[in-house]
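Dropping a prediction and its sequence here:
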Amino acid sequence: MSKILSNPLFWVMTAVLLWLATITLIIARQN
């Protein structure tokens, strides 16, 4: 588990997923 947390790519993927989720929620609220 610690090996995954020390992987920069893991944090990049997490940030992208959180960003996409936020965009999806914003678009869903506008409709």
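Cool, got the structure. These numbers come from a predicted model, not from an experiment. Numbering: from 1, shown residues only.

Going by C-alpha atoms from here, please, whenever you check contacts or count neighbours.
OK.

which helix in the chain runs the most residues?
helix 8-30 (DSSP state H).

List the contacts of that helix.
4-5 (CA atoms under 8 Å, 6 or more residues apart in numbering).

here comes the other one, which I'd like you to weigh against the first:
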Amino acid sequence: EIPTFLKTGSDYQREQKLAAKQNQPLHSSREKQE
């Protein structure tokens, strides 16, 4: 896996978008369960 500081701008942005997609649904479902 490539360290974040070695990634290009486009790679970094794409990973940020993927992280956002994964984090938001998990966060919502976690709130509903409590």
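Sure, I can see it. Quick caveat, the model's predicted, so the values are computed rather than measured.

Could you get me the TM-score between them?
Overlay of the two chains. TM-score (TM-score structural alignment, normalised by the length of the first structure): 0.59; 26 aligned residues with a CA RMSD of 1.6 Å.

quick one on the thing from earlier: what range in the second structure matches the longest helix of the first structure?
Aligned by TM-score structural alignment, helix 8-30 of the first structure corresponds to residues 11-33 of the second structure.

quick revisit: give me the mean distance between the longest helix of the first structure and the second structure.
The superposed helix 8-30 of the first structure is, by mean CA distance after the TM-score superposition for the first structure, a mean 0.8 Å from where its aligned residues fall in the second structure.

Just give me the residue closest to the centre of the second structure.
Residue closest to the average C-alpha location in the second structure (CA atoms, centre = their mean): residue 19, at 0.8 Å.

how much space between that one and residue 26 of the second structure?
Residue 19 of the second structure is 11 Å from residue 26 of the second structure, where distance means CA to CA, to the nearest Å.
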